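Visitor: Sequence first, predicted coordinates after that:
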Amino acid sequence: MKPDAVERNLIGSILVEYERNGLKISEMKLMKASTTIAEQHYAGHTGKPFFDRLVAYLTRSPLVPLVLEGENAINRVRTLNGTTDPEDSPDNTIRALYGLSLSENTVHASDSTESSERERAIWFG
C-alpha cells in the first residue's frame, strides 16, 4: 500500500478486500521507504521524465509493503486493484474506491512471478 493509502488510514479497508477475496497475507510491515529502496523498486522507470516524482512519492511518508498468497494471486491482486488510473478503473476495485489520481493510486501489484520475487527481495530482504 502506497503512502497516500497510509496517510488516509486505508490500511484496514484494503486488507479486508484482499482477505475477503481469499488471499492470505504472508508478510507485511509499516515502514518509510528510503530513496535507495524506492529507486530499486522503480528501476524499470529510471531515466523516464516521471522517475523522480515516483521516488519522491514513495518516500514521502510511511507505506505498507505486503506479500499476498493464494491461487493465481498475481492476477487476482491485479484484478482487485484495478487499472493504474483510478478514473479508468472498474467499479469496486481498490483504485476506483480509494485511488486519488494516476500518480496517487493507493496500491501496487507485481505484474509477474519474476517481478514479485524481485520486489519481495527489495522490501523484505
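Guide: That came in fine, so what should we check first?
Visitor: from here on, contacts and neighbour counts on C-alpha atoms
Guide: Noted.
Visitor: Please report how far the residue positioned nearest the centre of the chain lies from Thr84.
Guide: Centroid-nearest residue in the chain: His108, 2.1 Å away (criterion: CA atoms, centre = their mean). According to CA to CA, to the nearest Å, His108 and Thr84 sit 9 Å apart.
Visitor: before we move on, what about Leu63?
Guide: Taking CA to CA, one finds Leu63 at 18 Å from Thr84.
Visitor: One more: Val107?
Guide: On the measure of CA to CA, Val107 and Thr84 end up 9 Å apart.
Visitor: shared neighbours of those two, which are they?
Guide: Arg95 (CA atoms under 8 Å, 6 or more residues apart in numbering).
Visitor: From Leu10, how far off is the nearest residue to Leu97 once chain neighbours are set aside?
Guide: Distances taken as CA to CA, 6 or more residues apart in numbering place Asp91 nearest to Leu97, at 7.4 Å, with adjacent residues excluded. Asp91 sits at a distance of 18 Å from Leu10 (criterion: CA to CA).
Visitor: repeat for Leu80
Guide: 15 Å.
Visitor: Who has more neighbours out of those two?
Guide: Leu80 (21 against 14; other CA atoms under 10 Å).
Visitor: Second structure for comparison follows:
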Amino acid sequence: MTEHTQPERSLVLVKPDGYQRGLTGEVLRRIEAKGYTLVALAVTDARPDQLADHYAEHEGKPFYEPLVEFMSSGRLAAAVIEGHGCIPGFRALAGATDPTAALPGTIRGDLGRDWGGSVQQNIVHGSDSTESAAREIDIWFPDLG
C-alpha cells in the first residue's frame, strides 16, 4: 500500500525589485510550469509589523535595517504555493541567494544581478522549512490558517 502524504505549502515573495521590473508573471509562470499550485496571491505594500515578524530572527544584525528598508521600498507580490516537495523545489528554482553566483536556468541566475546596493536584491523569497512556511504564511495570509 502506498502512503499518501499531504502536499506541503510555501510562501513565495516577489520582492520589490522583481515586482518593479515586471517579473511577477515570469516567476509565477515558472512556479506553475514546475507543477506547483497557486493557493493564494496578493499584491501588497509590506506593513512594518509584517516585516518585523517575517525577519524577526535577523533583528539586531547589521543587514536588518537595510533589508527592512528594501522590502518596504515598493509593492511586492506574495503567494502561497502547494505541492509535494515545493519548499526545496522552489528554492532550487529560485537559485543561489547571490544572483551573481546563481546558475543559469534559475530565477536569480536568469533574471538577477548585483545592483551594488547595501542589501542583496535577489527578486524572490521562498520559505526554507515547513516550520518557516507555516509561520510566514500566517504573517502574509492570516486567513489561510
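Guide: Received the coordinates, thanks. These numbers come from a predicted model, not from an experiment.
Visitor: TM-score for the pair, please.
Guide: Comparison of the two superposed chains (TM-score structural alignment, normalised by the length of structure 1) gives a TM-score of 0.96, and 125 aligned residues with a CA RMSD of 1.0 Å.
Visitor: Would you state the strands of structure 1 in chain order?
Guide: Applying DSSP state E to structure 1 gives strands spanning 24-28, 66-69.
Visitor: Any chance of CSV for the ones you listed, columns distance to Ser34 of structure 1?
Guide: Formatted as CSV, the strands of structure 1 follow (distance: least, CA to CA, whole Å):
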stretch, distance to Ser34 of structure 1
strand 24-28, 17
strand 66-69, 17
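Visitor: most tightly surrounded among those strands?
Guide: strand 66-69 (a mean of 18; mean count of other CA atoms under 10 Å).
Visitor: what's the spacing between the aligned residue in structure 2 for Met28 of structure 1 and Pro66 of structure 2?
Guide: Matched by TM-score structural alignment, Met28 of structure 1 corresponds to Leu41 in structure 2. Relative to Pro66 of structure 2, Leu41 of structure 2 is positioned 26 Å away (criterion: CA to CA).
Visitor: One more: His54 of structure 2?
Guide: 14 Å.
Visitor: Compare those two (neighbour count), which wins?
Guide: His54 (18 against 14).
Visitor: Need the counterpart of the more buried one in structure 1.
Guide: Using TM-score structural alignment, His54 of structure 2 pairs with His41 in structure 1.
Visitor: ok, and the closest non-adjacent residue to that match?
Guide: Glu119 (6.5 Å).
Visitor: so what's the aligned partner of the one you found in structure 2 up against?
Guide: By TM-score structural alignment, Glu119 of structure 1 lines up with Glu136 in structure 2. Glu136 of structure 2 makes contact with 11, 54, 127, according to CA under 8 Å, 6+ apart.
Visitor: again, but for Pro99 of structure 2
Guide: 108-109, 112-114, 122.
Visitor: Kindly report the same for Ser34 of structure 1.
Guide: Neighbours of Ser34 of structure 1 in contact, by CA under 8 Å, 6+ apart: Thr59.
Visitor: what's the spacing between it and Ile122 of structure 1?
Guide: 11 Å.
Visitor: residue furthest from the geometric center of structure 1?
Guide: Gly47 (21.3 Å).
Visitor: hmm, back to that, which one of the contacts of Pro99 of structure 2 sits closest to Gly18 of structure 2?
Guide: Gly18 of structure 2 lies nearest to Asn122 out of those, by CA to CA, at 7.7 Å.
Visitor: burial measure for that closest one, as a count.
Guide: 27.
Visitor: what does Ser129 of structure 2 give?
Guide: 14.
Visitor: Isn't it up against Ile87?
Guide: Yes - assessed by CA atoms under 8 Å, Ser129 of structure 2 is found in contact with Ile87 at 6.6 Å.
Visitor: rewinding a little: which of the contacts of Glu136 of structure 2 still touch in structure 1?
Guide: Compared against structure 1 with both residues aligned by TM-score structural alignment, their matches' CA atoms under 8 Å, these retain 54, 127.
Visitor: For the contacts of Glu136 of structure 2, could you give me TSV that also reports distance to Phe70 of structure 2?
Guide: Output for the contacts of Glu136 of structure 2, formatted as TSV (distance: CA to CA, whole Å):
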residue	distance to Phe70 of structure 2
Leu11	19
His54	14
Ser127	19
